[in-house]
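>>> sharing a sequence plus its predicted fold:
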Amino acid sequence: MRKTLSERSSLAKIPQSTLVAAALSSNPVAAALRPAPATGARPGRGARHIESVSVSSAVAPAAGVSKQSIPGRSSALKPGHKLATPVRRSITMYRYRHDATMSHNPGPETELTTKLRVQSFIERATRLWEDLRYKQHRLRSDTYRVAVGSAEADLYALSKSEYLDFARLPERGILEELLSDLRPDDIFYDLGANLGLYACLAADVLDTTIVAFEPHPKNADRLARNAELNGSKVAVHRVALAASSGSAQMKLSPGFGPDNLGSAGHTLLTEYYEEESESVPVTKLRGDEFVAEERAPPPTALKIDVEGTEMDVLQGLDSTLSRPECRLVYCEVHEDRLDSQGYSVSDVSDFLASRGFSVERRSIDGYQSFIRAEKV
């Protein structure tokens, strides 16, 4: 008797839990989908998190599963749930496509192709689920609450990319360490403040005014709105700190226009992107000049995220960093961009060490490396 499709498929011989675990172990997108545990909401500012649904229980099928027993009917997504039908449809289509593929190519699958097939499905299902989460979130609110340790801030999330940045929060580990290092009386400079994530969270733990620098016009507007939303004391300076003062062009990531918000790798390195991309005019200001003009008190702590111009910024802050009261620096480092200018991460570390800092390199899985520098 001719064998059935499910018998010919090696997927049918592997337990569902094994397939899902294998795919998730190499799929940071799916793993990141699981939100952090909910934290207590600040009185009067109701929590805005979306209820979590396990990826493994909601979207992971096994070959040979009938349409009537699709996992979308589990307790995670009950029948009749308004989000269940699209997810079940995706699972059903995956099963049909897999069976059709096997009917034309009945040869045995290797363990690698099995893993890649399941991983590809989970990635597609993850994107679908993220779309649904974002649309449901927008029906509830225009803002998203980010909580890191004892600090929290409400931030406008008016696009899917903004929402996912805040929901995933890949730099949570760095944020937790930085916020725990800050003292209530610190003067905190946020260089490359972007939409205000660091600035607003820092404002929640400090008694002083945050000094934020963001040269991108639209990002600076959103930064100011986020600060106002939280009642945060944030002074927004629409300039890029650099080694010299003047004007410059900020190169936007390919595919981004002047109205797109978020960093997405925008940089003052105008020759970095080989692809054609747009740019916006910005103003540069030497950091030591900013401090000398007493536009704000000298910093005691700084966060630097400037997409490759780390050395340029540090050189412009030479005198400021040498001050004894300047005690803490968190600097995101972009090795490839530094290399394009003839610098290295070691050059950044050596510069800070020569100004009296003890330097350590920090990294988070799947995220950019940071340098933590402190005077002891």
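That came through, no problem.
>>> going by C-alpha atoms from here, please, whenever you check contacts or count neighbours.
Will do.
>>> which residues does the residue lying closest to residue 240 once chain neighbours are set aside contact?
Nearest non-adjacent residue to residue 240, counting by C-alpha to C-alpha, 6 or more residues apart in numbering: residue 284, 4.8 Å away. Taking C-alpha atoms under 8 Å, 6 or more residues apart in numbering as the contact definition, residue 284 lies against 239-242, 244-248.
>>> can I assume residue 284 sits in a strand?
Yes. The assignment for residue 284 (DSSP: H, G, I helix; E, B strand; the rest coil) places it in a strand.
>>> among the contacts of residue 284, which are in helices?
Members of these lying in helices (criterion: DSSP state H): none.
>>> here comes the other one, which I'd like you to weigh against the first:
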Amino acid sequence: MGGTTTTDTAERATATGDEPYRIARGLAGMPFPDAAHNLQRALAVVPGDVDLNALRLWLALRRHRAGPATIRAVNRMLACVPLLDRPLTAGNAFGVCVEARGAGLQETDPRRYFHYATLAHAAGLAAFHQRFGGALAVEHRGRQYLLQAGDRRVIFNVEGPRLGLHFDFFFVHEPGMWDWFAGFTPDDVLLDVGANVGIYSVAAAGLRGCRVVGLEPFPVNVAAARANVAANRLEALVTILPVAAAARSAHGRLSHDEAVPGVAAQAFHAVDEALPDGKSGLSVAGAAIDDLVASGTIPFPTRIKIDVDGGEGAVVAGMQATLADPRLDSVRLEIRWWEPGKQAVVDGLRRHGFEPQVADDPKNLLFRRRPAAAAR
């Protein structure tokens, strides 16, 4: 195998220093039957090899229908790659997904990261097969990724290595998001603040049938998000607005790094505010969510997702009337609440009758309205 993209057993002895993910990407570029055949040949010679067993599961998950077989496949891998102190079951799948995800994020060894990420993705598939109450299937199709839940399916465009890594371990990244989505109905309206390339906007509309408005100010991501909406023919349900959610409605500047689809870590600044050192800036519209609702630009949201990489305080400041309205059921907020000033944002949502719980890792909080607050 060495530096090649196959699992030829003649070269297996020289491969001990290779990063499994690099090898996996080589396999992903091969026709699926050829890649599977190479792995089977290698496993026939070294059946207990930990990397090969993780690779076999990873490859299988690129074209997979979730179900009992998923749990059996994970437990076969765990027999060779000891990552848990218990087997995977239908009952503990979500917890295993979150646990393996957290362990992987702490890993500095790329081999161990690959093992944990593969386990988390597989456990996530098993968990959401249960949560969505029907068939759940995934499939890589060249530059597209297909996700099916029951009789509904969505496809996503995969452009470049950043998005490629995201889709290779799809259920690693936001397992709590999928758990939240499972409770959505066609009567819901999701406001996706920080929509990026529209993955969650498309998934909510395409798999749950709800209306979605995505706010995304970065032009390259706006174009990618709209392409994903069009690819799924969801224009009647999903609107992507090139707007940055802000404390007040006014034009400003967006600082950013590279301009490739899927890139995050942009920040919205007032026109007279200095940009961070080394950052480029472009002019974008900023809008308070309350103003968008009051003007009828967007329908009233029953669910809100906020992922803005540090600008949470401004976003929440601009949605006070929306938070006070009992029609808003829940808010998923990515926030490093332990950093200076961030706890005030959490406390602000609490004052409106919302109670947070950790969704999948400490920075991802799901705020649900307390029953007494909803009744008022």
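Structure's in. What do you need? A quick note: this is a predicted structure, and the numbers were derived from the prediction, not measured.
>>> what does the residue nearest to residue 240 of the first structure align to in the second structure?
Matched across to the second structure, residue 284 of the first structure falls on residue 286, judged by TM-score structural alignment.
>>> that match and residue 244 of the second structure, how far apart?
Residue 286 of the second structure sits 5 Å away from residue 244 of the second structure, taking C-alpha to C-alpha, to the nearest Å as the criterion.
>>> stretch 173-183 of the first structure aligns to what range in the second structure?
Residues 175-185 of the second structure are where stretch 173-183 of the first structure aligns, with TM-score structural alignment as the criterion.
>>> just stretch 93-108 of the first structure next, same as before
Counting by TM-score structural alignment, stretch 93-108 of the first structure pairs with no residue of the second structure.
>>> list the buried residues in that stretch.
Of the residues in stretch 93-108 of the first structure, 94-95, 98-99, 102 count as buried by neighbour count, 16 or more other C-alpha atoms under 10 Å.
>>> likewise for stretch 282-291 of the first structure?
Within stretch 282-291 of the first structure, the residues that count as buried by 16+ other C-alpha under 10 Å are 282-291.
>>> show me which of those is closest to residue 168 of the first structure.
Closest to residue 168 of the first structure out of these is residue 282 (29.8 Å), distances taken as C-alpha to C-alpha.
>>> wait, the closest one touches residue 247, no?
Yes. Because the distance of 6.0 Å satisfies C-alpha atoms under 8 Å, residue 282 of the first structure is recorded as touching residue 247.
>>> now do the strands in the stretch 251-376 of the second structure.
Ranges of strands in the stretch 251-376 of the second structure, per DSSP state E, counting those that start in this stretch, are 267-270, 280-287, 303-306, 330-334, 354-358, 364-369.
>>> for those strands, give me a markdown table that also has distance to residue 21 of the second structure.
Compiled in a markdown table, these are given as follows (distance: least, C-alpha to C-alpha, whole Å):
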| stretch | distance to residue 21 of the second structure |
| --- | --- |
| strand 267-270 | 31 |
| strand 280-287 | 32 |
| strand 303-306 | 30 |
| strand 330-334 | 27 |
| strand 354-358 | 29 |
| strand 364-369 | 26 |
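>>> out of these, the one nearest residue 16 of the second structure is which?
strand 364-369 (36.2 Å).
>>> from residue 246 of the first structure, how far out is residue 282 of the first structure?
Using C-alpha to C-alpha, we find residue 282 of the first structure at a distance of 9 Å from residue 246 of the first structure.
>>> the longest helix anywhere in the second structure packs against which elements?
When the second structure is scanned for its longest helix (criterion: DSSP H), the result is helix 110-131. Judged by 3 or more C-alpha pairs under 8 Å, 6 or more residues apart in numbering; DSSP states H and E, the packing partners of helix 110-131 of the second structure are helix 20-28, helix 50-60, helix 68-80, helix 93-106, strand 136-141, helix 170-173, helix 175-181.
>>> right, and those - which one's nearest residue 297 of the second structure?
Distances from residue 297 of the second structure to each of those were compared by C-alpha to C-alpha, and the smallest falls on helix 175-181, at 23.9 Å.
>>> other residues contacting the closest one?
Identification of contacts with helix 175-181 of the second structure by C-alpha under 8 Å, 6+ apart yields 94, 97-98, 124, 128, 131, 204, 208, 332, 359-360.
>>> so what sits against both of residue 286 and residue 244 of the second structure?
Joint contacts of residue 286 of the second structure and residue 244 (C-alpha under 8 Å, 6+ apart) are residue 268.
>>> quick one: map residue 296 of the first structure onto the second structure.
Counting by TM-score structural alignment, which is the criterion used here, residue 296 of the first structure corresponds to residue 298 in the second structure.
>>> which residues touch its match?
Taking C-alpha under 8 Å, 6+ apart as the contact definition, residue 298 of the second structure lies against 213, 292.
>>> just residue 210 of the second structure next, same as before
Shown here is residue 210 of the second structure, whose contacts under the criterion C-alpha under 8 Å, 6+ apart are 184-190, 204, 237.
>>> one more: residue 17 of the first structure?
residue 56.
>>> ok now the host helix or strand of it, how far from the chain's centre?
When elements are defined using DSSP states H and E, residue 17 of the first structure is found to belong to helix 16-25. Centroid displacement of helix 16-25 of the first structure relative to its chain, using C-alpha atoms, centre = their mean, to the nearest Å, is 25 Å.
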